[in-house]
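Peer 1: need a 3D model of the sequence below.
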Amino acid sequence: MSLGIVMLVHDALDRAEQLVRHWSTHGCPVVVHVDAHVTQEDFSNFTGALSDLSNVRFCRRRHCKWGTWSLVAASQTASEAMLETFPDVQHVLLASGSCLPLRPISEMRSYLNNRPQTDFIESVTTEDVPWTIGGLDIERFTLRFPFSWKRQRRLFDAYVSIQRRLGVKRDIPDGLIPHLGSQWWCLTRATLSAILNDPLRSANDRYFRQVWIPDESYYQTLARRHSSRIESRSLTLSKFDFQGKPHVFYDDHLQLLRRSDCFVARKAWRYAGKLYDSFLSEQPSVMTGAEPNPGKIDRIFTKAIERRTKGRPGLYMPSRFPRPGHEGNMTAARYTVLEGFTELFEGFDEWLTSTVNARVHGHLFAEDKVHFAGGVQDFFGALTDSASLRDYNPKAFLTNLIWNTRGERQCFQYGPRDNQDLSWDIAKDSNARIYVVSGAWAVPLFQSNRNFSDIRGEAARLQRIESEHLTALRSSYARARTQIWSLADFVLNPSEVLQSVVEDIGPQKTGALTSLPKMKPLQGFGQFLQDLKNQGMHPYLMGDFPARHDLVPTTRISRKPYLVK
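Peer 2: The predicted model follows:
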């Protein structure tokens, strides 16, 4: 007996009963917390239906509300009962009544037995997460939230505004570094016991009662204090839309869920009979030994959100009616912006110069100077390589360069280490052709010999800068033609990407590509990213780099990258 399940149930008791029975009959003790909003009659019927299972317990019930302390309190009560009643349990998984196991329970138990001291909980600092909105990142830990965000939205917003104007702030307890993450964790017995038996628990609980959405921060923060080894990821697949609402999985998601290799998925629709019948069956697994890999399906969800929020080109409707711009083109001719390529390839500028009929510059907006093609100090239009003169008006510098070289295609490199004052300008310029390999800035950090704590801080800084830049490229105001690949997608098929870049820039000197620039070695890069996660930094722009093995480039034709226009 190595795995115990703490389950929070509030509706769909028929499906919850089916899930409890599945966990229980496969050797996992279950402690169930049933929301006190469930009627006594339904609760009695539910407990009676499971009375034949000797390893199922029910804990004291609480009234639970979204985003409040009640959810943490419910998980505490159930976890205490689990640790007290089942001494053989070494890992405890928090699940809901709609969390559907995707793989045989024996595989999950074996996976955890091979990692007896590892806690699986997404836990990253507020500066490193992309999902905090409305300014409530660190403020969720320093302000008070007595009103419900869902049911009392006006009072919630007004009270937050008053606290901001008055400068009211709560003190974060000494020794606590706020972390955020998915509420669906799997902790070792030692870590969970340490959290629940912490001598400062009463003070910790009192503080987190006033934190906004504490179920996404309580265990995530305290695990950092008590855990000896954290894998900053959840074993439960949970996806959210652009409004922060969880995706619901239906019958037509069956193959999608199988491809994820994850152990558990949240949340399955209660009437998705095909999902429950397939995953709760006794059929032998076809994924034995596979590492959980939700990144396999991330692109599908990304494209779904893109379709929902951006719509389709030329399709107008009240929910997505665009706000037209009133300005003309910023520049006089087309030009190409390449982001992440020099970080990935050795001698990329020289290779591209020999391949296309275009002027290929280095980083025109680098911190030290302007890197013109050929390393010249002066360029057409009396432009110099002085960074101070360029930064006096970066927009005018670019428009001058394009104007003075009309008839010759200009290409230059750009990245998060460069001057970012031009980020929105090139995003709104319809003459810009922008190619981005997101997260490529991490390769020089990976190959550096710097202290890892310095690397983590620099990685967080560069990721924030690139994330803001990508926001500009994807905004409704952007008019540039942009193609974006995550670093993981690019590495798998670089030849096709380079071919499309070369074809878009203009006529080639030698026809079809016959050679490619030399890619810098990336052996161990996936583990480098996992180490960043384990240190509390969330590198989400690189795509999915498995920690256990390296990605191998292939000549397979990949799907077209999405366009942001």
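
Peer 1: C-alpha only now, for contacts and for neighbours.
Peer 2: Noted.

Peer 1: how about the helices in the stretch 401-550 of the chain?
Peer 2: In chain order, the stretch 401-550 of the chain shows helices spanning 423-427, 442-447, 452-474, 487-492, 494-505, 525-534, with DSSP state H, counting those that start in this stretch as the criterion.

Peer 1: quick one: the shortest one to chain centroid distance?
Peer 2: What that stands for is helix 423-427. For helix 423-427, the distance between its averaged C-alpha position and the chain's averaged C-alpha position is 24 Å (CA atoms, centre = their mean, to the nearest Å).

Peer 1: for that helix, packing partners?
Peer 2: In this structure, helix 423-427 makes packing contacts with helix 452-474, judged by 3 or more CA pairs under 8 Å, 6 or more residues apart in numbering; DSSP states H and E.

Peer 1: of the helices of the stretch 401-550 of the chain, which is nearest Ile230?
Peer 2: Taking CA to CA as the measure, the helices of the stretch 401-550 of the chain were each checked against Ile230, and helix 525-534 came out nearest at 6.0 Å.

Peer 1: on that earlier part again, closest to Leu143 out of the helices of the stretch 401-550 of the chain?
Peer 2: For those, proximity to Leu143 was assessed by CA to CA; helix 452-474 is nearest, at 23.8 Å.

Peer 1: how far off helix 525-534 does that closest one point, in degrees?
Peer 2: 100 degrees (axes from the mean of the first three to the mean of the last three CA atoms, to 10 degrees).

Peer 1: which strands and helices sit next to helix 452-474?
Peer 2: In terms of contacts (3+ CA pairs under 8 Å, 6+ apart), helix 452-474 is packed against helix 423-427, helix 442-447.

Peer 1: buried residues in that helix?
Peer 2: Of the residues in helix 452-474, those buried by neighbour count under the rule 16 or more other CA atoms under 10 Å are 455-456, 459-470, 472-474.

Peer 1: same thing with stretch 232-248?
Peer 2: Residues Ser232, Arg233, Ser234, Leu235, Thr236, Leu237, Ser238, Lys239, Val248 are the ones in stretch 232-248 that count as buried (16+ other CA under 10 Å).

Peer 1: these into a markdown table, with extra columns for secondary structure and distance to Leu136?
Peer 2: Formatted as a markdown table, the buried residues of stretch 232-248 follow (DSSP: H, G, I helix; E, B strand; the rest coil; distance: CA to CA, whole Å):
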| residue | secondary structure | distance to Leu136 |
| --- | --- | --- |
| Ser232 | coil | 22 |
| Arg233 | coil | 22 |
| Ser234 | coil | 23 |
| Leu235 | coil | 26 |
| Thr236 | strand | 25 |
| Leu237 | strand | 25 |
| Ser238 | strand | 22 |
| Lys239 | coil | 21 |
| Val248 | coil | 26 |
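
Peer 1: let's see this one next to it:
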Amino acid sequence: MLTKHGDKIAIHVDKSAAPAVWSQIVEELGDDPNVAFCDRVKCGWGEWSLVLATLNALKMARSKWPDATHFYFISGDCMPTKPRAYIARYLEENDKDFVEHNDFYESDWIKTGIKEDRLRYRHYFNERTRKALFYGALKLQRALGMERSTPKGLTIYIGSQWCVLRRSTVDKVLALTASRKDIPRFFATTWIPDETYFQSLVMHVVPREQVENRTLTFLAFSDYGLPLVFHDDQYDLVRTQPHLFTRKVSENALSLRERLRDLFSQDFDRMVTADTAGALFEYVTRRGRVGGRYTERFWERGGKIGRGNEMLVVVCKKYHVGKRFMNAARRAGGPMAHGYVFDEDAGALPALGGIETSTPKRGRHRRAVLRMLLEYHDAERLMICLDPSNIDALRDIRDDQCNLRVMELRTDIDDDYLLGHAKRAGLLPDEARLEDCMPLIRTLDRQFRDDSNALRDLNLAHFYTLNLHDSADLAGEQIARFLDIPFKNGREMAVAEMPFN
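Peer 2: Reported below is the predicted structural model:
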């Protein structure tokens, strides 16, 4: 869409993407003279790799197209919201860099998580994938007094990573990066440096009056950090905002995407705009109906976990065993995890617009809940626990386009456990004795066995089982395959945690 109208695109494709993805992109776009591919980096959320990938793209674009006037940072889910003629005129008439920059220490731009410690200490581990090591290393540095100072003469600013830079500014930033090795070295161990690197360097090399403190890409977040995703019924909203692009446009918003493509191809360069999104968002959320200005509650329209996302489901009747396995799996390198999301109310969930408030509500919108949890964590993998009797929830997940892995934990279920289960479920009074209720106990025992058989009848492609007394090698292999981690890590987890009971 963009190169068709003469724009140039320098593309970075995450090195961790599947080889087929890279091959398809090169096959589709490799012959376009307006497309260039930069050196690939394996990226991790919050890591220096995101800045390095952006620098690689800038260097490629700067060398291949020396006459380019502006360098606009976009992602794969961005779309233009104005005609190309409008965008060209706007940039020509506003001879500035557009970089959101807020004082790192004085502003309240960071809503959750660590703040000063992002800079004060070195971060070698990813908080999302290796949480224990991340916080362990941070705690150790605090204890040893290993604080560091920022690069000499550099004031740290923070803001959105979606910048628009003039050619002269790009040249200055790249020159500073090359001449001051201490600067990239500092940010390489800073947590979430894509929110501080360009923001700080641009303000260091460009006079303040030449930098507009805002982004030209329309993006919005809820109070709990969940990004707003735009859908077909929000064309007028994104079109009339005073921005040139928007993110995140839903992959399912086919009509919105088509209308924005058509708008971009138009040749008029004047439009009436109004910065109304903030007030509108506050209005609809105050009413308690997210998206209520346009339609019914957003989860009632149906949700999908989504192609490319992966669900890991731990199935276990004993809830404390399932949660213990889940927590051990997280420590072994597994994904973000929540407990028995569809079976109990005790587990803490982030605010998801009200859908998280009760088990029945979550049960009516299972895939929407899981999709929102993935988006909340900005993750592509998520692990939950599930009661074996909740086979409908597993069928619902299986019927989505996501990848599904299931681990069944088979524990000892004796008569005493069945008696306790019957009392907890309200099937028997607390004073009931085992010898007085054996018919019910036998019925529950058959039900539990039937639940396990129903799980096997799903014929899942990635189904794994742990028995109570499996050997470390057998258990380690099952754990490693389920979590998609090295066998060594799976075996270490088995040795440390088996038997699960």
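
Peer 1: out of the buried residues of stretch 232-248 of the first structure, flag the one nearest to Asn400 of the first structure.
Peer 2: So of those, ranked by how close each gets to Asn400 of the first structure (CA to CA), first place is Lys239, at 45.6 Å.

Peer 1: which residue in the second structure aligns with the closest one?
Peer 2: Using TM-score structural alignment as the criterion, the counterpart of Lys239 of the first structure in the second structure is Ala220.

Peer 1: Leu228 is in contact with its match, correct?
Peer 2: Yes - under the criterion of CA atoms under 8 Å, Ala220 of the second structure lies in contact with Leu228, with a separation of 5.6 Å.

Peer 1: which SS class is the nearest residue to Ile213 of the first structure once chain neighbours are set aside?
Peer 2: If the residues on either side of it in the chain are set aside, Ile213 of the first structure comes closest to Gly67, at 4.1 Å by CA to CA, 6 or more residues apart in numbering. Going by DSSP: H, G, I helix; E, B strand; the rest coil, the secondary structure assigned to Gly67 of the first structure is coil.

Peer 1: aligned counterpart of Gly67 of the first structure in the second structure, please.
Peer 2: Gly67 of the first structure is assigned Gly46 in the second structure as its aligned equivalent, the criterion being TM-score structural alignment.

Peer 1: and that match, how far is that from Phe104 of the second structure?
Peer 2: From Gly46 of the second structure across to Phe104 of the second structure, the span is 16 Å (CA to CA, to the nearest Å).

Peer 1: neighbour count: these two, which is higher?
Peer 2: Applying other CA atoms under 10 Å to Gly46 of the second structure and Phe104 shows that Phe104 carries more neighbours, namely 20 against 17.

Peer 1: could you find the counterpart of the more buried one in the first structure?
Peer 2: Superposed on the first structure with TM-score structural alignment, Phe104 of the second structure falls opposite Thr126.

Peer 1: ok, now Lys115 of the second structure?
Peer 2: Correspondence of Lys115 of the second structure to the first structure, assessed by TM-score structural alignment: Asp137.

Peer 1: so what's its match up against?
Peer 2: For Asp137 of the first structure, the contacting residues are Thr126, Glu127, taking CA atoms under 8 Å, 6 or more residues apart in numbering as the criterion.

Peer 1: how far away is it from Leu93 of the first structure?
Peer 2: Using CA to CA, Asp137 of the first structure is found at 26 Å from Leu93 of the first structure.

Peer 1: over to Met82 of the first structure?
Peer 2: Met82 of the first structure is 11 Å from Leu93 of the first structure, where distance means CA to CA.

Peer 1: can you check which residues contact both of those two?
Peer 2: Taking CA under 8 Å, 6+ apart as the contact criterion, the common neighbours of Met82 of the first structure and Leu93 are Gly4, Val6.

Peer 1: more crowded one of these two?
Peer 2: It is Met82, of Met82 of the first structure and Leu93, that has more neighbours when counted by other CA under 10 Å, with 25 against 21.

Peer 1: so that one: helix, strand or coil?
Peer 2: Remark: Met82 of the first structure carries the secondary structure label helix [criterion: three-state DSSP].

Peer 1: for it, which residues are in contact?
Peer 2: Under the criterion of CA under 8 Å, 6+ apart, the contact list for Met82 of the first structure reads Gly4, Val6, Val30, Val31.

Peer 1: and the helices in the stretch 151-300 of the second structure?
Peer 2: So, for the stretch 151-300 of the second structure - with DSSP H, counting those that start in this stretch - the helices run 167-179, 182-188, 197-205, 235-240, 254-265, 277-286.

Peer 1: now those helices in JSON lines, with distance to Val313 of the second structure?
Peer 2: Converted to JSON lines, the helices of the stretch 151-300 of the second structure look like this (distance: least, CA to CA, whole Å):
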{"stretch": "helix 167-179", "distance to Val313 of the second structure": "45"}
{"stretch": "helix 182-188", "distance to Val313 of the second structure": "35"}
{"stretch": "helix 197-205", "distance to Val313 of the second structure": "38"}
{"stretch": "helix 235-240", "distance to Val313 of the second structure": "37"}
{"stretch": "helix 254-265", "distance to Val313 of the second structure": "31"}
{"stretch": "helix 277-286", "distance to Val313 of the second structure": "32"}
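
Peer 1: contacts for stretch 232-239 of the second structure, please.
Peer 2: Defining contact as CA under 8 Å, 6+ apart, one finds that stretch 232-239 of the second structure is touched by 81-82, 218, 246, 253-257, 259-260, 273, 277, 294.

Peer 1: read off where that stretch ends up in the first structure.
Peer 2: Counting by TM-score structural alignment, stretch 232-239 of the second structure lines up with residues 251-258 of the first structure.

Peer 1: contact partners for the equivalent of Ile297 of the first structure over in the second structure?
Peer 2: The pairwise alignment with the second structure assigns Ile297 of the first structure to Ala277, based on TM-score structural alignment. Contact analysis of Ala277 of the second structure by CA under 8 Å, 6+ apart lists Leu237, Gln241.
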